[in-house]
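J.: This is a predicted model, with the sequence first.
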Amino acid sequence: MSIIDAVVPGAAILFAMVAAVAPGRAARLAPIMLPLLVIGCLVQWVLESFYWQMVPIYLVIGATAWLTLSRTPATASRRRRILTGAGRGTVGLLALIAILPWGFQPVPHLPEPTGRYRVGSEIFRWVDQQRPETATEAAGVHRNVVVQAWYPTDFASGRRWVYIDGLGRLPGSVSLVPSFLMSNYGSIDTHAFADVPISADRMQWPVVLFSPGYGAPRAFYTGLVTDLASRGFVVLAIDHPYESAVTELADGTLATPAGHFPDNAADGDRYMAEQLSVRAADLRFVVDQLGRSDAVGLLAGRLDTDHIAAVGHSFGGATAVAAAALDPRIRAAVNIDGTLYGDLPDRALQRPFLLLESDHSETGHSAQYLDRSRSLIEHLQAGGFRYEIAEANHFSFTDAPLFLAAPARYAVAQFIGGSRGPVDTQRAADDIMAAFLQGPLGGSPADIPAAAAHHPNIHGGPVP
């Protein structure tokens, strides 16, 4: 939220409350305050465009103007009488209502990456001609896989990447977030530049595949993945069409969820296992494309395809493990808070493994999650690590909490946890992941426990 976003609504609401409790004082201030408020609204509109959150503010300013401005003693007396009754209550109620929309940030501010590199980005919309799309009944449709690459660069350009696909034609909601709340998300600074070359610090860069949570678009992890990219990894964030809330396909159409999650628990488990197979195939298809110079644009020849890891959050974490279990080209797997499905818990994973978890007491992990994670760890063949980040909830690894203003985030955290906040949670997660990935992806092995100990209240360590 910018300064003008805070000052204009705050002044309008404060003046309205003064009008409700001290009408005489408000009438004396009105000739000064009302023009300033109108000018402030105009400046906000010109500099930042229209915000739907400003509509109640406009109503508050209008109501306060009607009840405080007067040109004759008679009208002043009549308006003062109105203010002594329902009018004063109406203005006060309007002022209180006008506060509520500001719980949602008009333009969320994502944290700046903390690594040594700037971040470049490019989007690839590929079609797997070997797989028909089973989620749609349209004839001749093949599986689309959409990938956004976030990579280290030494340059900045004048153009930055738009936060989310399909702005201006989004469905009614995106992962339970009403799309009208996103009307100004085109102004979000992703801290990533377009049309810039990958850094020349090394000839080839290690690759991290990233899979989002069930139904979540890749955009909701921008803070997490850009920070990881700034540390020296090419992060390929993947959208899984017809499951993701919104995906722009290669032909420009928007794909929205087509599946229907079963009510029955057993059927739900089977459904998720089937979806897991689809997702794992998406990741393996992405790996297939990395060596094709005509597929990866500015990154051609600069990707170290001998050093690839898979990372994911929630269902994406299960996807990362599944892909690593199936594809020997994937050298390590990171599961962030993801429940495993199918036969995955009983697999003898041959790759180094990291489990990052939110606070068990705040997220309330299911018995399935706990039992299946324990089983996978017991079967590990290459060792691994497990860390729990205290005061982080399941959503703290995403950008979603940043859609709320700080007071609203605080209030929500009192009910569902996550008081650590998304910025601190993501920084801790990226520190641990970067240290864990160094060895499997060709770098010098790092001190993973030291990376975890750099942050307070993180519990865990190596697992057998």
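T.: Perfect, thanks for sending it.

J.: Every contact and neighbour count from this point should use C-alpha atoms.
T.: Fine.

J.: does residue 179 really touch residue 173, like I thought?
T.: Yes - Residue 179 is in contact with residue 173 according to Cα atoms under 8 Å; the separation is 4.8 Å.

J.: Now do residue 127 against residue 446, distance only.
T.: 37 Å (Cα to Cα, to the nearest Å).

J.: So for these two, which sits in the more crowded spot?
T.: Higher neighbour count among residue 127 and residue 446: residue 127, with 19 against 15, using other Cα atoms under 10 Å.

J.: alright, now check it against this:
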Amino acid sequence: MRVGRAVRVLTDENREELLKNTGEKRKIIVSIFYPSDEDIKENQKGFYIDLFTPCEEEFIKKFAGKKNMAGQQVDETYLRSIKTNTFNNIEISKREILYPVVIFSPGLGMDKDCLIYNIEKLVSEGFIVFTLGHIYETDFTILPSGEVLNKIDRIDDFTFEEKEQLIEIRKEDILFLIEELKVLNSKDEMIKGKLDLDKIGIIGHSLGGSAVFNAAKEDIRIKAVVMLDGSLQHFDLVKDIEEGKRMTTPFLNFRRGSIDYNEEMKKTIEFNESRTDGEEFKKRIIGRNKTLIGQIEGQKQLYEYLSDYKSFIKLKHSEHLTFTDWPVIYNQEFENNILSIKEAHVIISEITVRFFKEFLCGMRGSYNEFIDSGRCPLICSINKNGEVVNIKGGAVC
């Protein structure tokens, strides 16, 4: 099965653009990924660079010449050769069925389609995926017209409070898209009549993880949540917990492999001591300390706040960006010289699909039986403190 992709630009007439003083209403750019049975010749390939149509060279400018974790430069020829199974604007499948919907919000600065490995797996398993481009905080956003919108100045140095404003804006973007799904399902010629609006799941990475959590708190139309190494330091649930408020939406908290405070601080110091000094070094260490402590506390609060099904797991040897396409773009074969990126992406995709199949589509046991079986020893169950607990199948990290 081929994956089709269409891009839409939506405008929320009820909100002003807050990140940039344009005087315009808030715009949201969305990629729609859907199944297609269009007959595409075997020699016709999809390429990653096509995700940046009609300004593909912006992708090359962004990554060519950059160095990966092994210190190797990313070659332009390699970037142009990365293959996908996705094709722009091909016809949607003619099957007379409704497709459950998954909405994705990326990490800060990341392109909306930066989990193409996961998106393609979801579509191949019968989902339609909407990815959200949060304009002016993504490194660059390409509109269908060919206009390129760059991120605002100093967003990489945003304070903790400013990032919380971004989370709020993203939450509103998500809620607006959910409302717009009804319009798209009735009027958009590509996907008209194809969306099962009673089955809406949501997935977020990093800052996007905080955004999807906040959206799920407010909108009961969201039936299942997957958070990929979310920014737990922005969770403040103390008051809600004290007031007896809880979330009953099934929730998967999928973390990177290393979540130990001492280990993470050691890595941060080693990474920065050869790159910065003086006040900049101090600033980064203090910032990382605050983030890690916030993540530890945020995980404890989240665990208590979720009162229905919750699964807290981690993927051994993985890092924050393992959950994205960045290791592929940077031509990086392994994480920590141990975990194959290809293997990691297969596992993450399998876990994500199984979770949505069970808790969004009602396929009982699809997720739980897989986790409990211990068939994937790289997956560890963790408790609210991030400590590893035994899996029923006997696999222990």
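T.: Alright, I've got the coordinates. The structure presented is a predicted model; accordingly, all values stated were derived computationally and were not measured.

J.: ok, residue 179 and residue 173 of structure 1, which is more surrounded?
T.: Neighbour count, other Cα under 10 Å: between residue 179 of structure 1 and residue 173, residue 179 has more, with 17 against 14.

J.: For residue 258 of structure 1, what is the corresponding residue in structure 2?
T.: Following TM-score structural alignment, the counterpart assigned to residue 258 of structure 1 within structure 2 is residue 152.

J.: Now do the same for that match: helix, strand or coil?
T.: With DSSP: H, G, I helix; E, B strand; the rest coil as the basis, residue 152 of structure 2 sits in coil.

J.: Name the nearest residue to it, sequence neighbours excluded.
T.: Closest residue to residue 152 of structure 2 apart from its sequence neighbours, by Cα to Cα, 6 or more residues apart in numbering: residue 136 at 5.5 Å.

J.: which ones are touching the equivalent of that neighbour over in structure 1?
T.: Residue pairing (TM-score structural alignment): residue 136 of structure 2 is matched to residue 242 of structure 1. Residue 242 of structure 1 makes contact with 135, 255, 256, 257, 258, 259, according to Cα atoms under 8 Å, 6 or more residues apart in numbering.

J.: So of those residues, which two are at opposite extremes in space?
T.: Maximum pairwise distance in those, criterion Cα to Cα, is 11.7 Å, between 255 and 259.

J.: quick revisit: got a list of what the match of residue 258 of structure 1 touches?
T.: Per Cα under 8 Å, 6+ apart, neighbours of residue 152 of structure 2: 19, 20, 136, 137.

J.: One more: residue 320 of structure 1?
T.: Going by Cα under 8 Å, 6+ apart, the list of residues near residue 320 of structure 1 reads 209, 210, 211, 280, 310, 311, 312, 333, 334, 335.

J.: Could I have the buried ones of the residues you listed as ChimeraX selection syntax?
T.: Here is the ChimeraX command that selects the buried residues among those (16 or more other Cα atoms under 10 Å):
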select :209,210,211,280,310,311,312,333,334,335
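
J.: In a markdown table: the contacts of residue 320 of structure 1, plus secondary structure and distance to residue 24 of structure 1.
T.: Listed next are the contacts of residue 320 of structure 1 as a markdown table, based on DSSP: H, G, I helix; E, B strand; the rest coil; distance: Cα to Cα, whole Å:
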| residue | secondary structure | distance to residue 24 of structure 1 |
| --- | --- | --- |
| 209 | strand | 64 |
| 210 | strand | 60 |
| 211 | strand | 60 |
| 280 | helix | 68 |
| 310 | strand | 66 |
| 311 | strand | 62 |
| 312 | strand | 60 |
| 333 | strand | 67 |
| 334 | strand | 64 |
| 335 | strand | 62 |
